[in-house]
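Trainee: No sequence on hand, only this structure:
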């Protein structure tokens, strides 16, 4: 608690901003008015996995919120086709506006109708925000007139005449396009107060870099890291193993555009090395997954050779990292140390299996983890390329600045993976650096170690240890971001027995069906009460088999519904999103998104259905949120300042 003198010093500083009783009282009244407004809408998405076009469409549409607002405001006065056109215009104004204009026989009339509809819609979505908040989102070039349009009082104006005169002025001065575009952007900005990304931006889909660009442009976003994110964070930090791990996934899905076009990382040196070393090898097993977007046809042999080269390099470096980190307890997964090179077998658990591929031209059996000179040269070149990718470094810095292992926001606990648990339902304990960690403490520890890998001094033991830990978070059995017994990449490539390919889920995934498990986890993170929920990602919900994303008696929601195309057949849908507005929590179930081109030119929205999974007993106000707590603290400070003025403890008009 601050001492009396410290509190008085703080009030003197506050007095610089509010120098009189009247000024402080006015601010109290303003804050109390804001506290009574409905809470802003929060939008939750997870497991985007590089699916940029679907992500942009869901983001622009706010998971259908904007289309619902259009239906509410315009209703049956406008046909469904025109409402769909208006929705597409709001989602993609730069692309849709020229197309709509080209169709018109009465362009001026269309401009007037469209501007009036956008103004009405914008007035509606801005109604639960303060005028100051709305002004903050207005572009400077047209802020004054937009502010007038949105906040005009029609007891003072004839509405039709007032709007008509302003719109006619826009048309005369050829400014209608600019104002339509600005109104579309404001509507999207006001429709969602905050965006939560519950992990896994990277891998599988084609352009995670474009998703990061979109997130960096968003007005308020936070990210809960997924295991696919932390391994890219480790790659950007300079971890050779993390770099090879992300390359392995990138090549397995033939997404080299992410590296080469997205991040300017050349694979030419790797390709030449793979050609020299594996040019005569059978690389059939290493051919990448493909679809219509990433090269279903054509010669993929070069990619397959690089895939094999990277995998063997990865296995070598995994062995080195496992050896220097006994805390990881991964000794059984240093595969190159478990191969009988003469027999061509590998020991997996208590059994021995024949290798499906015995071609290891760069491995020395007496020291299998050692890199050859040529391999070391390739690895060094890749480390430099990742370090020198300005765009990748900017994206990863953003992930660190706006991300964490978990977040608590407005009574909801957000994390990507799992809280490791025992079979009996207790938090599993694991020892790192001589200390035991579990539950929330484990999350906090892992968050600190993840930051150490990027921010510790270059070349320091702490930085290397942090980089190793970023890799462990990707695939370790006790990693809160992984939550499985093992990542069976080696087994799927080298062992025929499908029993070895199984990745056993942490007991967490069985226990979360129980309400008491959700309550236990929430309590560990300091949350309790009816309105508290856990929002989780990571493991796709198999809706096609009847699995529900709502667990723990309604208190835990898994919003990984297979956003990535690679998962659509497993889940039967194309992802979930979650909307938390002043009425409660709404789960949106989405069908596959065909393409941005079709959405723009045919007004084709993502087919979705909505379900309230929590309805608040009364409308949630700003006063009920985390921001409300901060604002009430501000009111208490201002009330203390007023008392100090009234008692003469601080003179009014004080200036320092």
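Mentor: Here it is on my side, so go on. Quantities reported herein were computed from a predicted structural model and do not represent experimental measurements.

Trainee: Every contact and neighbour count from this point should use C-alpha atoms.
Mentor: OK.

Trainee: Report the distance from stretch 568-575 to the chain centre.
Mentor: 19 Å (Cα atoms, centre = their mean, to the nearest Å).

Trainee: in the host helix or strand of residue 302, what counts as buried?
Mentor: Element membership of residue 302, judged by DSSP states H and E, is helix 301-324. For helix 301-324, burial by neighbour count (16 or more other Cα atoms under 10 Å) applies to 301-319, 321-322.

Trainee: Just the residues contacting the helix or strand just after that helix, thanks.
Mentor: The C-terminal neighbour of helix 301-324 among helices and strands, as given by DSSP H and E, is strand 339-340. If you take Cα atoms under 8 Å, 6 or more residues apart in numbering as the criterion, strand 339-340 is touched by 345-347.

Trainee: what element comes up after strand 339-340 heading to the C-terminus?
Mentor: Going down the chain from strand 339-340, the next helix or strand is strand 345-348, by DSSP H and E.

Trainee: among the contacts of strand 339-340, who's most crowded?
Mentor: residue 346 (21 neighbours; other Cα atoms under 10 Å).

Trainee: Need the residues that contact the host helix or strand of residue 274.
Mentor: Following DSSP H and E, the helix or strand that holds residue 274 is helix 268-278. Residues outside helix 268-278 that contact it (Cα under 8 Å, 6+ apart): 302-303, 305-306, 308-309, 361, 374, 378, 381.

Trainee: Can you give me the neighbour number for residue 424?
Mentor: Neighbours around residue 424, by other Cα under 10 Å: 9.

Trainee: Spatially nearest residue to residue 514, not counting backbone neighbours?
Mentor: In this structure, residue 514 finds its nearest non-sequential neighbour in residue 552, 4.7 Å apart by Cα to Cα, 6 or more residues apart in numbering.

Trainee: alright, now check it against this:
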């Protein structure tokens, strides 16, 4: 579009004059505005950046960090494309491991080298070629921002000069030789490797559930907070920890129970400094004669951290906090009767003398009838000792600075849903009626559905951490985190009940059933997915819903691609506890300029094994959807923003050239 286009009229310029005057502060004359238009047009024609979608990490920090470092296998694919015919497989593995773990792998490689200068020379040449490949889809400006400041100029010179060019080969080689001779080779290699990692993933989408089960949720959160280029759609386990951090005692009890169930003390004690001594002391005294057989922690076969005595203590603590949880949840169900959660009050349905529980008019024999802290006349009242313990645990969560930092990071980078590049991302469910229409859900006396529901839930969650929130509103917001965790109409849960009590105390598996909401079945229909996408104003020829939450049981023939390609479910079971169920160890969905690919990961051995022997996560790639043309930045949401900026700049040019706005140079009008 030319500046003289009839789209721009003096009347339109006058209407937009305030915006154009603000824009002119950054682009004060025709030259500046034209230069920016040229720059933006160039960016629009670059290949689309690579997006990675990961769900349900569940504390598996080693596998998660490795996938970030190897870009879901993309770095190895790049290296094989460049050196597949020129390097042996073991050399390729070694180079890739160096890129993933540069400091530690470098020390191992150097120990086996007799000619370090030659090793440095070859390695630096290899890394330059890999970095040239991964940076090719970015502007020089963006690449420059990703470079470490101390080496930015030198790396730029290497990236944009080809050693195969005879006129530049001596210049190129001399730079490499000088890096080595000045003793900067190690630092330079590390800088190059880290830059390759950073540029291999343009945007990271976390579709919920960083927390619980695995030992390193705090390490994952440290990584994400430093990573920067990510967004997060909150999952039910994230909401549970957010509720605990906000001071919801029922959430705190659930967090502790889950951690004890999986023997995950590292996140609580080492990660967030939660003092578990009061709980251990209380549990040992209160359940000293109780075998707590139904509360034995679920540990991995390779977990040698816990001896029999420790496992016994964990079981006692597990039961102690579970009973406290049931009491706290009963109190909260009474406090918020509008939530309809009274059916989760089961302690008052126990006949202590006969050891049976009456549920829906039917009696069930209890597997465990030891309830030393439950008063049959007032079963949901905490004993004095339990109340003191809850207060101590509450204080421990509230004062954890690292937990506060991580929750702020989650709030800053997260929400209930995201729409990005024609994809609708949310963790679990969209409440639906049986006919597939959006279900209205009551919150605080008003009813919401679809996008309005998600937006209101998001605002409610944030209100719990807003110092300016009204006290009653804040109290409701803090309480609401428990409903989000296990309420039947919660988009993060959407089941008839959470049968925690039944699983611990009743043998009849029929009582363990948790009926899923309509979404989990109806989302397999293309027309339902289209209706939901329409309701969120998601446009585009290739548009999708992307979920996590429910593990895809590959071993049972389930597929992550559903509804004729409109829905992708990418919870492949990162947590070791799910590996036997799913048959794999997680997915990464990769969206690059050619389309979608689903990377299916096998279990990760360990970081130590990867560094020492060059082992990688074994991954298989499934092509989900490829486009018939390479997507450019102009095809993305970012491209639409840049195109709008170009339109504004073209209007500014028209205003300058018609004299409606005066050009300036050095702050002075151009005469």
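Mentor: Great, that's in hand. In this text the structure is predicted, and so the values were computed from the model without any measurement.

Trainee: Kindly provide the TM-score of these chains.
Mentor: TM-score of the superposed chains, computed with TM-score structural alignment, normalised by the length of the first structure, equals 0.97; 655 aligned residues with a Cα RMSD of 1.8 Å.

Trainee: what does the residue nearest to residue 514 of the first structure align to in the second structure?
Mentor: Under the alignment (TM-score structural alignment), residue 552 of the first structure pairs with residue 563 in the second structure.

Trainee: isn't that match right up against residue 521?
Mentor: No. Judged on Cα atoms under 8 Å, residue 563 of the second structure makes no contact with residue 521 at a distance of 10.6 Å.

Trainee: between the two, who's got more neighbours?
Mentor: More crowded of residue 563 of the second structure and residue 521, by other Cα under 10 Å: residue 563, with 18 against 11.

Trainee: Chain neighbours aside, what residue packs nearest to residue 328 of the second structure?
Mentor: residue 250 (5.5 Å).

Trainee: residues touching the one you found, list them.
Mentor: With contact set as Cα under 8 Å, 6+ apart, residue 250 of the second structure has these partners: 244, 325, 328-329, 332, 482.

Trainee: Where does it sit, in terms of helix or strand?
Mentor: If you go by DSSP H and E, residue 250 of the second structure is part of helix 249-261.

Trainee: Whichever helix or strand comes after that helix maps to which residues in the first structure?
Mentor: Once the chain leaves helix 249-261 of the second structure, the next helix or strand it forms, by DSSP H and E, is helix 265. Mapped onto the first structure using TM-score structural alignment, helix 265 of the second structure covers residues 256.

Trainee: Kindly report the same for stretch 625-645 of the second structure.
Mentor: Matched against the first structure by TM-score structural alignment, stretch 625-645 of the second structure falls on residues 614-634.

Trainee: Quick check: the helix or strand containing residue 396 of the second structure compared with the first structure, mean distance?
Mentor: Element membership of residue 396 of the second structure, judged by DSSP H and E, is helix 384-398. Compared with the first structure after fitting, helix 384-398 of the second structure has a mean deviation of 1.0 Å; criterion: mean Cα distance after the TM-score superposition for the first structure.

Trainee: so what secondary structure elements neighbour that helix?
Mentor: Helices and strands touching helix 384-398 of the second structure, as assessed by 3 or more Cα pairs under 8 Å, 6 or more residues apart in numbering; DSSP states H and E, comprise helix 236-246, helix 249-261, helix 277-286.

Trainee: now with 10 Å?
Mentor: Counting contacts by 3 or more Cα pairs under 10 Å, 6 or more residues apart in numbering; DSSP states H and E, helix 384-398 of the second structure packs against helix 236-246, helix 249-261, helix 277-286, helix 308-335, helix 401-413.

Trainee: what angle sits between it and helix 249-261?
Mentor: If you take axes from the mean of the first three to the mean of the last three Cα atoms, to 10 degrees, helix 384-398 of the second structure sits at 90 degrees to helix 249-261.

Trainee: The first structure: matching residues for helix 384-398 of the second structure?
Mentor: Under TM-score structural alignment, the match for helix 384-398 of the second structure is residues 373-387.

Trainee: contact partners of that stretch?
Mentor: 232, 235-244, 247, 259, 263-274, 277, 309-310, 313, 362, 370-372, 388, 392-393 (Cα atoms under 10 Å, 6 or more residues apart in numbering).

Trainee: Any of those residues buried? List them.
Mentor: Buried, going by 16+ other Cα under 10 Å: 232, 235-244, 247, 259, 263-267, 270-274, 277, 309-310, 313, 362, 370-371, 392-393, out of the contacts of stretch 373-387 of the first structure.

Trainee: which one in the first structure is aligned with the residue nearest to residue 328 of the second structure?
Mentor: Residue 250 of the second structure maps onto residue 241 in the first structure, by TM-score structural alignment.

Trainee: if I line the two up, what does residue 287 of the first structure land on in the second structure?
Mentor: Aligning on TM-score structural alignment places residue 287 of the first structure opposite residue 296 in the second structure.

Trainee: quick one: contacts for that match?
Mentor: Residue 296 of the second structure sits in contact with 260-263, 311-319, where contact means Cα under 10 Å, 6+ apart.

Trainee: Out of the contacts of helix 268-278 of the first structure, the closest to residue 453 of the first structure would be?
Mentor: Closest to residue 453 of the first structure out of the contacts of helix 268-278 of the first structure is residue 381 (20.0 Å), distances taken as Cα to Cα.

Trainee: thinking again about what came up before, of all the contacts of residue 250 of the second structure, which comes closest to residue 546 of the second structure?
Mentor: Distances from residue 546 of the second structure to the contacts of residue 250 of the second structure, taken by Cα to Cα, are shortest for residue 482, at 24.8 Å.

Trainee: and the closest one, that's in a helix?
Mentor: Yes. Counting by DSSP: H, G, I helix; E, B strand; the rest coil, residue 482 of the second structure is located in a helix.
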